[in-house]
Every structure is written in structure tokens, then in C-alpha cells.
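>>> Need coordinates for the following:
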Amino acid sequence: MSALTGDALAQARAEAQQAVRRVRAACPRLDDAAIDLILRDSRSHYAWQDKPVPRALLEEIYDITANGPTSMNCCPARFIFVESAEAKEKLARSLKAKNIDKMMSAPVTVIIAHDLDFWKELPFLFPHEDRRPHFEGKPEHSETTAFRNGTLQAAYFMIAARAVGLDTGAMSGFSNKIVDEAFFDGTSLRSNFLLNIGYADETALFQKLPRFPFDKACKFV
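As a prediction, this is how the structure comes out:
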């Protein structure tokens, strides 16, 4: 545990507050074009251009993602970038038939996973106090926390990928059991879903499906 104390803690808190104020002053909100790009007019894609994704760009996406909030800064998500032909063939064995071509044609497929033993890293990630006893010997609580926060990080990852100019296509039509046996055997990692990323071939798109209006999905109490 290496938590700051005393004057060092006060200085760090003051600097953090100033940094947030600077960010808000520089960009009070995203413009409509940026919001359209990351969510409002974004689409899930199924076909891909034959154009590689630079690894530096993948590292940038992760760096953006890692700054998204999770409970106790637990950061349980793990991202496995499947690029090689051998790894793609192994991953294909887990997929439903209709999803194989989508995955094989994507420059990169990311196995979005979470670490059930995330809590062992809390002394580094959350040094203020030792929160490991909240999870040690509590596998159900650990799994629920890992899945919830790992899914949050997966959403940040998708938005970050779109923000830097890539397209995404999430897939759940696969066997988690097969993926976990093939890629995570003997580890504490478990798969959540798959995400194809790259530069989309828009000719495979169909019309955008409807969404619920505010009054259908939301209420005030």
C-alpha cells in the first residue's frame, strides 16, 4: 500500500481538482458531430476493409479506456487482441456459423474478458486502504464485481475505438466455455463478449433499427 498522506495528499487532491476544471473549461461539451461519431449515428459493423489496424492505435484505445471509472478503480477488464491466422482459427471454433466470416475478415478481434482475481491488484489500484477482504473468499461477489465493471470498461473501449476513427462490431454469438478453455485455461480470466474492430465496409449495413423514446425507457420518481 502506498497511499499519499498529509501535505502530499492535499497537493495531489488540489492538482486533480484543477485538472478537471481545466478540462471542463477547454471543452464544456462535445459538439454534435463528435456525439454522432461515438454513439448517436454510430453503427455496428459486419464487413471490413482489408486495412490493418496499427498496434499504436490499439495501445491508444486502451490508454483512453483505462481512464474510465470503475468501482474502487478495480479495472478488471482484460483485452486479448486476436490477429494471427492461428489465433483466429482457434477462436472460430467457438463461433456460431453466421459469425465466422465477420470475425475472420476483421483486422482485429478483441476477446473482452475480466479477471476474477482482480481484487489481488487493489493495493496498487486503490492504495487508500486494503479492500481485498471485501472479495477474498467471496467468489460470487468477486465474479459479479468483475463482470459489471469489466462490461463498463468494454463500453468505454468501444467508444474510444470510435473516437479515434475505427469502427466496431460486437458479437455474442459464440461459446464462452470454448473461448475460456482455448485461451484462458488455468487462469482466472473469463470471456464476456467479442469485438471486431477495424475500418468498416459500409456496404454491408442495413437500415438503423428503432430505439425506445425517452418516455418509454425513462421515468422520474
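
>>> When you work out contacts or count neighbours from here on, use the C-alpha atoms and nothing else.
Will do.

>>> Which element, helix or strand, includes residue 114?
strand 108-115 (DSSP states H and E).

>>> What is that strand packed up against?
For strand 108-115, the packing partners by 3 or more Cα pairs under 8 Å, 6 or more residues apart in numbering; DSSP states H and E come out as strand 77-82, helix 139-163, strand 189-198.

>>> Centre of the chain to the following helix or strand past the first one, how far?
Moving toward the C-terminus from strand 77-82, the next helix or strand (DSSP H and E) is helix 85-92. Centroid separation between helix 85-92 and its chain, computed with Cα atoms, centre = their mean, to the nearest Å, is 21 Å.

>>> Give me the buried positions along helix 85-92.
88, 90, 91, 92 (16 or more other Cα atoms under 10 Å).

>>> if I pick the residue nearest the centre of the chain, what's in contact with it?
Among the residues of the chain, the one closest to the centroid is residue 154, at 2.0 Å (Cα atoms, centre = their mean). Applying Cα atoms under 8 Å, 6 or more residues apart in numbering, we find residue 154 in contact with 77, 112.

>>> roughly how far apart are it and residue 23?
Separation of residue 154 from residue 23 (Cα to Cα, to the nearest Å) stands at 24 Å.

>>> what do you get for residue 57?
23 Å.

>>> which of those two has more neighbours?
residue 57 (14 against 10; other Cα atoms under 10 Å).

>>> in stretch 33-43, what's buried?
Buried residues in stretch 33-43, counting neighbours by 16+ other Cα under 10 Å, are found at 37, 38, 43.

>>> what residues are up against the second one?
Just to be clear, that refers to residue 38. Counted by Cα under 8 Å, 6+ apart, residue 38 has contacts 159, 160, 162, 163.

>>> Same check on the first one?
Taking Cα under 8 Å, 6+ apart as the criterion, residue 37 is in contact with 162, 163.

>>> a helix runs through it, doesn't it?
Yes: assignment of residue 37 by DSSP: H, G, I helix; E, B strand; the rest coil places it within a helix.

>>> and for comparison, fold this next one:
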Amino acid sequence: MPLALDTAAQDLLFREAHTANAFTDEPVSDEQVRAIYDLVKYAPTAFNQSPLRIVLVRSPEARERLVGHLAEGNRAKTAAAPLTAILATDHEFHEELPRLFPAFPQAKDAFFSERPVREHAGAFNAALQIGYFIVGVRAAGLAAGPMTGFDAEGLTKEFFPDGDHQVLAVVNIGKPGPEAFHPRSPRLDYDEVVTTV
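Here you go, the predicted structure:
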């Protein structure tokens, strides 16, 4: 068998996992989210920069602020989800580099002194972390409903008014409810994607 994960784990994380569009009202605890983060914090990022920042939306007031920035098709399911995470990149991630990448303490100034470089690097590396976050939600036995249908500028200003962050994704989290999943859409086959040189 070419994979180290057993079939059940493969199914849980990949084959049977779908983007969820409906959830039960069973709450998602802080302990569950902490366990997810403690697993996915090991996602690979360049220079271990770790630019992902997460805001957990729990209160009705925060939920209302969030929903107003979402595309119409994402509003009802987000209003009803037991937990929603706003995932953003921190453009000032380089301030943590001396601690996070002690093997090369000069990286902060050598590579990331200019804001456009940090914005590009941060968005790419936070996207890697977001992929791991979604798999981590699945590993916790929960379903994830990641979305990009929102007013990114408005949502960023609403939840990160400091100007040093950019929202990249919004993820609803919980136990899947009835009719949670659309039919599986096709994927490209190996020979359509992979070439060898």
C-alpha cells in the first residue's frame, strides 16, 4: 500500500470529506479548536513565518457583523453554523521571525523589510496554513465549509481595523447537518495534472 494512512483515515480526511453547507446546532468547543490548531500549526511555511491569524466568531453581535460582508448565498448557512472562523494573513508576521526562525535571525530584515514582499509571502504561506486548517477540522471529526464569497476589504476593515491584516477565507465549522453536502463534483485525473520531466 503506497500510503501510510489507513483507509478510514484517508476517507475521513479526503475521499468522504466534502465542503459542508449545513450544520447541526451541536456546539464546537474551544478545546476542539485548540486541538485542531495544535495539530495544524506544523504546516510548512517559508522561514517558519506562520502568518495565519484566526478570529473565531461566536457572539451574535460578531456573527451579524460578519454576515453583512458575505455574498448572499453564504449568509444563511453562516448565520446558522455553530462556529465560524475568519482566516487572515498578518502582514507584520516578520516581527516574530527572530523567535520562529532562530537559525537565521536576519531573515526579518534581509527578506521581509518591504511591505509588498510581506503581503505576497504572507498570503501564499497563510494559504498553505488554511489548507492544513481545513484538514485539521476534518481530523477532529467535524465538517468545514470554507468560503471566499465575501467583501474582502469590508471584512478586513470590520475585524482587522489595524490595516496590518488581510482576510483570505471564512470557514464554517461543525457537525454536518441534513442535506449538508452537494453531490461530489468531478476532479481532474492524475494524467491530466502530472507530467514527468
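
>>> Could you get me the TM-score between them?
Comparison of the two superposed chains (TM-score structural alignment, normalised by the length of the second structure) gives a TM-score of 0.95, and 194 aligned residues with a Cα RMSD of 1.2 Å.

>>> Can you tell me what residue 76 of the second structure aligns to in the first structure?
Using TM-score structural alignment, the equivalent of residue 76 of the second structure in the first structure is residue 101.

>>> That match - how many residues pack around it?
13.

>>> Kindly report the same for the one 10 residues further on.
Residue crowding around residue 111 of the first structure was assessed by other Cα under 10 Å; the count is 24.

>>> What lines up with it in the second structure?
By TM-score structural alignment, residue 111 of the first structure lines up with residue 86.

>>> Just give me the match in the second structure for residue 209 of the first structure.
Match for residue 209 of the first structure (TM-score structural alignment): residue 185.

>>> re the thing from before, overlap between the contacts of residue 38 of the first structure and the second structure?
Shared contacts between this structure and the second structure among the contacts of residue 38 of the first structure (both residues aligned by TM-score structural alignment, their matches' Cα atoms under 8 Å) comprise 159, 162, 163.

>>> what residues are up against residue 85 of the second structure?
Per Cα under 8 Å, 6+ apart, neighbours of residue 85 of the second structure: 54, 55, 56, 57, 170, 171, 172, 173.

>>> Quick check: nearest residue in space to it, chain neighbours excluded?
Nearest residue to residue 85 of the second structure in three dimensions, chain neighbours excluded: residue 56, at 4.6 Å (Cα to Cα, 6 or more residues apart in numbering).

>>> so what corresponds to that neighbour in the first structure?
Looks like residue 56 of the second structure aligns to residue 81 there (TM-score structural alignment).

>>> and residue 145 of the second structure, which of the three is it?
strand.

>>> Quick check, it in contact with residue 74.
No: using Cα atoms under 8 Å, residue 145 of the second structure is not in contact with residue 74, being 9.9 Å away.

>>> measure the closest residue to residue 109 of the first structure other than its chain neighbours to residue 35 of the first structure for me?
Distance criterion Cα to Cα, 6+ apart; nearest residue to residue 109 of the first structure, sequence neighbours excluded, is residue 196 at 4.3 Å. In this view, residue 196 of the first structure and residue 35 of the first structure are 21 Å apart by Cα to Cα.

>>> Return the set of buried residues in stretch 169-186 of the first structure.
Those would be 169, 170, 171, 174, 176, 178, 179, 180, 183, for stretch 169-186 of the first structure by 16+ other Cα under 10 Å.

>>> Map the third one onto the second structure.
It stands for residue 171 of the first structure. Checking TM-score structural alignment: residue 171 of the first structure goes with residue 147.

>>> Show the contacting residues for its match.
So residue 147 of the second structure contacts 74, 169, 170, 171 (Cα under 8 Å, 6+ apart).

>>> In CSV, list the residues you listed along with distance to residue 109 of the second structure.
CSV is the format used below for the contacts of residue 147 of the second structure (distance: Cα to Cα, whole Å):
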residue, distance to residue 109 of the second structure
74, 40
169, 28
170, 31
171, 33
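
>>> most surrounded residue in those?
Neighbour-wise, these (other Cα under 10 Å) top out at residue 170, 28 neighbours.

>>> For residue 176 of the first structure, see how far away the residue in the first structure that it lines up against is.
Matched to the first structure by TM-score structural alignment, residue 170 of the second structure sits across from residue 194. According to Cα to Cα, residue 194 of the first structure and residue 176 of the first structure sit 10 Å apart.

>>> what kind of secondary structure is the match of residue 209 of the first structure in?
Going by three-state DSSP: residue 185 of the second structure is coil.
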